[in-house]
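Chemist: can you look at this prediction? I've put the sequence above it.
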Amino acid sequence: MAKVDAHMIAARARDAGRLGIDTEFMGEGRYRSLLCLVQVAVDDGDGAADVWVLDPLDRDGFDPAPLAELLADPAIEIVLHAGRQDVALLRRVWGTTITNVFDTQIAAGFAGMRAQIGYEGLLSELLGVRLQKSASFTKWDARPLSPEQAEYAREDVLHILQATDALKDRLERSGRLEWAQEECRVLETITDDRDVDAVFERLPRIAGLDGGVRAIARELVAWREETAREQDKPVSSVLQDAALVEIARRKPKSMERLSQIRGLHEGILRRRGKWILDAVERGREQPPIPTTSERSPGPSPKDAPLIALSEALVRAHALSSGLAYELLATRADLQAVVTAVREGLTEPDVRTLRGWRRELVGDELLALLRGERVLCVGDGLRLDVTAR
């Protein structure tokens, strides 16, 4: 792969005020994904873009510092498509922050396109461009890249700036550009760091166990994360969740007792048995971890029709507003709102009740669930909302 001048690319992007960027990575068999390629695009001044394919695996020939600094500059717009993983990877590997993000997939939802539209579909709809997506699932960590891989990587950003211009034109005409930009800012905080406590709380059936068992499970999670990180292996290859919880429940003190636990094959016992027992012992010495004493009431079977009614309201607003429904609410959001109204609780902190979403649909949703609004079928089989 030809050497590139990152300082020159950064200077060009600063002049243009924006940078299109995409990544290729490999996650299989690793603790966290390996950044394999970075593709960048800069306006060429004639309505098209110049593209460079950068090799972050070339430790001697590529210095990411100028581009890392560029990503952190709020004066430069960083354009991506479905960029959650890209942002997390670049933040971690390049040790930078990423600001002023514009994600074309997110923006497309505000422009009346389907939620989570793929890049190929976006270009086809906006620009009439068709891509040759033939190398997506290849070994991006192999060198040298094949001509097919190099062309695939290049195409992933070749038209992204043109697509951004077309999207912004639509959004400005509909008055939704600021909404899209606000939504894109959420990506600036995305990370692929794994929080031990969050992983612990997601363990199966962990909430129903007593505090002492929970303390051991938490220590086993911490040991598993450290081991997987040091050996760059998926956590599941170190110790499966179900086996981890069962170890915490049984609290084995010997290899013999440990070997009786289902899901621990001979290889794991031989390589990791001692470390597992050590983690169990450390967990015994920790104070018990209590479960949350004031849990929110759970879903009720009676909620199903209320959630369906709520979804009908949200979908009607999405359709009339030219927005993807998924931008306004998820089923979990609606369940939280329904539960809070049913139980007379404080409003839940869900996105449907915040910012522009509340103005568009949130207040009306609450009024509907309180019996202050009625949904009815109007002309043309259109759903209408009227005061009761």
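Modeler: Alright, I've got the coordinates. Residues are numbered from 1 along each chain as shown.

Chemist: from here on, just use CA atoms for contacts and neighbour counts.
Modeler: Will do.

Chemist: which residues does the residue nearest the centre of the chain contact?
Modeler: By CA atoms, centre = their mean, the chain has its centre lying nearest to Arg84, at 5.0 Å. Shown in contact with Arg84 (CA atoms under 8 Å, 6 or more residues apart in numbering): Leu187, Ile190.

Chemist: so how many other residues sit close to Asp165?
Modeler: By other CA atoms under 10 Å, 13 other residues sit near Asp165.

Chemist: please report how far it lies from Glu172.
Modeler: 10 Å (CA to CA, to the nearest Å).

Chemist: now do Ala107
Modeler: 11 Å.

Chemist: the two: which is more packed in?
Modeler: Per other CA under 10 Å, whichever of Ala107 and Glu172 has more neighbours is Ala107, with 30 against 12.

Chemist: what lies in contact with stretch 340-358?
Modeler: By CA under 8 Å, 6+ apart, the list of residues contacting stretch 340-358 from outside reads 179, 297, 328-329, 333, 336-337, 361-363, 366, 369-370.

Chemist: nope, stretch 296-313 is what I meant
Modeler: Against stretch 296-313 from outside (CA under 8 Å, 6+ apart): Arg331, Leu334, Gln335, Val338, Thr339, Glu343, Leu365, Leu368, Leu369, Leu375, Leu383.

Chemist: what does stretch 325-333 give?
Modeler: With CA under 8 Å, 6+ apart, stretch 325-333 has contacts from 109-110, 115, 307, 311, 314-315, 318-319, 350-352, 357.

Chemist: put this next to the previous one:
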Amino acid sequence: MLLIFLTARRVVLDFRRVMQTITDTDTLAALCGRLAAAPFVTVDTEFMRESTFFPKLCLVQVAGPDEAAAIDPLAEGLKLDPFLKLLRRKQVTKVFHAARQDLEIFLNLMGELPVPVYDTQVAAMVCGFGEQASYETLCARLAKATIDKSSRFTDWSRRPLSERQVTYALSDVTHLRTVYQKLEARIAKSGRAGWVAEEMATLTDKTTYVVEPREAWQRIRTRSHNPKFLAILRELAAWRELEARARDIPRNRVLRDEALLEIASDPPKDAAALARVRGFSKSMAEGRHGQAILSALARAEALEPAQYPRLDREPDRPKASGPLIELLKVLLKMKCDEHDVAQKLVATVDDLEHLAVDDEADVPALSGWRREVFGEAALALKRGELALAVRRGRLTAIPTGAREEPMPALAAAR
């Protein structure tokens, strides 16, 4: 009886250690001290962004090999410093799933990105799980676990959090341990660690996340290539970017894209003309916003034509490029199926369009492991050295010299 009681009590204690919510800095420091010795930790975040420029961090979930915890950054007095120190520790791999938004949050908090980083969504693409494999899919296939989605759209800023919310949040890091370990085993077996490392280098590049104010105009969709129009749009978008950051509100809460485009198309000369722009009132036009916009217009007007930005026009493609692009799509799918890797990771449609007209196009498909998987075959297809044929009911690529009467590639694709 005593043994049974002690065992049961140990189970309860272990369960509490495995799943806990941390609301004070001392407990967080103790946890991070233990996790600092682990080879990896899995990390996820819950945040809100509907009414702010920067994401508002509401919960951080972290798990090591033997324990997991939800960290409440909204708890009074809690400081995230011990956790941020853990994220900086190079001896510990930080494992995320679909990491970009999480990494943007930590970049804002730390001024730098966690290193080293491992994204299981990217690793899954390398392992043939398709494009942008969901966490639920990987959990089902690799961890044999089902995720309860009922708390997915919860308001994570409200307190207190329910037990169901915390359990749901922690499932994003507890099952991720198994997913990570199984993906790592597959990648090690296939010898594709270098493929994954190349993608992780992009994830840990600050330029992936930071938009310079003077480049913000490129986020706005416009059909105009007029250099002076683009110069005005650049100045307006840079002002809006800085204003949104300073006030921590979404860009469109400062001024909508449509209004920026209208102003750039027909620049108002004064506050009265600005007040006639859709979405502007007389008080806005005569106030601080109006003055800032008129100042931005004045800066654009003062530029020399050589200082105007330009959008590169797409070159005219040969008439044959359309069918060739379709052939390259067929070859890409075939090669990616053959190598069990997601197509999107190897080449995009835009890459194929450039490759169709330029054998030396500056696209990822013509360098590194992508060239081995697809690039060389694509160039051979273009040179007529490779044909697509159906053999035993399966599409295959064969050297044209291996056939007495090479089949036209387009016919093969059909």
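Modeler: Received, thanks. None of the values given here were measured: they were computed from a predicted structure.

Chemist: can you tell me what Thr222 of structure 2 aligns to in structure 1?
Modeler: Using TM-score structural alignment, the equivalent of Thr222 of structure 2 in structure 1 is Arg205.

Chemist: hang on, I meant Val166 of structure 2
Modeler: Superposed on structure 1 with TM-score structural alignment, Val166 of structure 2 falls opposite Ala150.

Chemist: confirm its match sits in a helix?
Modeler: Yes: counting by DSSP: H, G, I helix; E, B strand; the rest coil, Ala150 of structure 1 is part of a helix.

Chemist: now it: how far from Val51 of structure 1?
Modeler: Per CA to CA, Ala150 of structure 1 is found 11 Å from Val51 of structure 1.

Chemist: and if you look at Gly128 of structure 1?
Modeler: Counting by CA to CA - Gly128 of structure 1 and Val51 of structure 1 are separated by 20 Å.

Chemist: okay, the two: which has more neighbours?
Modeler: Neighbour count, other CA under 10 Å: between Gly128 of structure 1 and Val51, Val51 has more, with 22 against 10.

Chemist: okay, now the counterpart of Gly380 of structure 1 in structure 2: neighbour count?
Modeler: Counting by TM-score structural alignment, Gly380 of structure 1 corresponds to Gly393 in structure 2. A count of nearby residues for Gly393 of structure 2, using other CA under 10 Å, gives 7.

Chemist: which residues touch Gly393 of structure 2?
Modeler: Here Gly393 of structure 2 is in contact with no residue (CA under 8 Å, 6+ apart).

Chemist: mind listing the helices for the stretch 251-400 of structure 2?
Modeler: Taking DSSP state H, counting those that start in this stretch, the helices of the stretch 251-400 of structure 2 run over residues 251-254, 257-265, 271-274, 282-286, 288-301, 321-339, 343-346, 349-357, 368-370, 376-382.

Chemist: all strands of structure 2, in order?
Modeler: Assigned by DSSP state E, the strands in structure 2 fall at 19-22, 40-48, 56-63, 68-71, 93-96, 117-119, 386-391, 394-399.

Chemist: got those strands as TSV, with distance to Pro82 of structure 2 columns?
Modeler: TSV is the format used below for the strands of structure 2 (distance: least, CA to CA, whole Å):
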stretch	distance to Pro82 of structure 2
strand 19-22	12
strand 40-48	14
strand 56-63	13
strand 68-71	11
strand 93-96	15
strand 117-119	18
strand 386-391	57
strand 394-399	55
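
Chemist: please work out which of the ones you listed is packed deepest.
Modeler: Highest mean neighbour count of the strands of structure 2: strand 68-71, a mean of 25 (counted as mean count of other CA atoms under 10 Å).

Chemist: where does that strand end up in structure 1?
Modeler: So strand 68-71 of structure 2 is aligned with residues 51-54, judged by TM-score structural alignment.

Chemist: mean deviation of the matching stretch from structure 2?
Modeler: Following the fit onto structure 2, the mean deviation recorded for stretch 51-54 of structure 1 is 0.8 Å by mean CA distance after the TM-score superposition for structure 1.

Chemist: what's that stretch in contact with?
Modeler: Applying CA under 8 Å, 6+ apart, the contact partners of stretch 51-54 of structure 1 are 4, 37-42, 62, 150, 153-154, 157-158.

Chemist: in the stretch 51-200 of structure 2, which spans are helices?
Modeler: Using DSSP H, counting those that start in this stretch, the helices of the stretch 51-200 of structure 2 run over 81-88, 100-110, 120-126, 135-138, 163-190, 193-203.

Chemist: mind checking which of those helices is nearest Phe54 of structure 2?
Modeler: Distance to Phe54 of structure 2, taken as CA to CA, is lowest for helix 100-110 among these, at 7.9 Å.

Chemist: so for Thr339 of structure 1, what's the nearest residue that isn't a sequence neighbour?
Modeler: Leaving out its chain neighbours, the residue that sits closest to Thr339 of structure 1 by CA to CA, 6 or more residues apart in numbering is Pro299, at 6.7 Å.

Chemist: circling back to that earlier point, for the match of strand 68-71 of structure 2, the distance to its chain's centre please.
Modeler: 25 Å (CA atoms, centre = their mean, to the nearest Å).

Chemist: any idea how many residues pack against Lys79 of structure 2?
Modeler: 18.

Chemist: could I get the contacting residues of whichever residue in structure 2 pairs up with Ala318 of structure 1?
Modeler: Alignment note: Ala318 of structure 1 maps to Cys336 in structure 2; criterion TM-score structural alignment. Shown in contact with Cys336 of structure 2 (CA under 8 Å, 6+ apart): Ala342, Gln343, Val346, Val373, Phe374.

Chemist: repeat for Gln116 of structure 1
Modeler: Ala82, Gln105, Ile106, Gly109 are the contacts of Gln116 of structure 1 under CA under 8 Å, 6+ apart.
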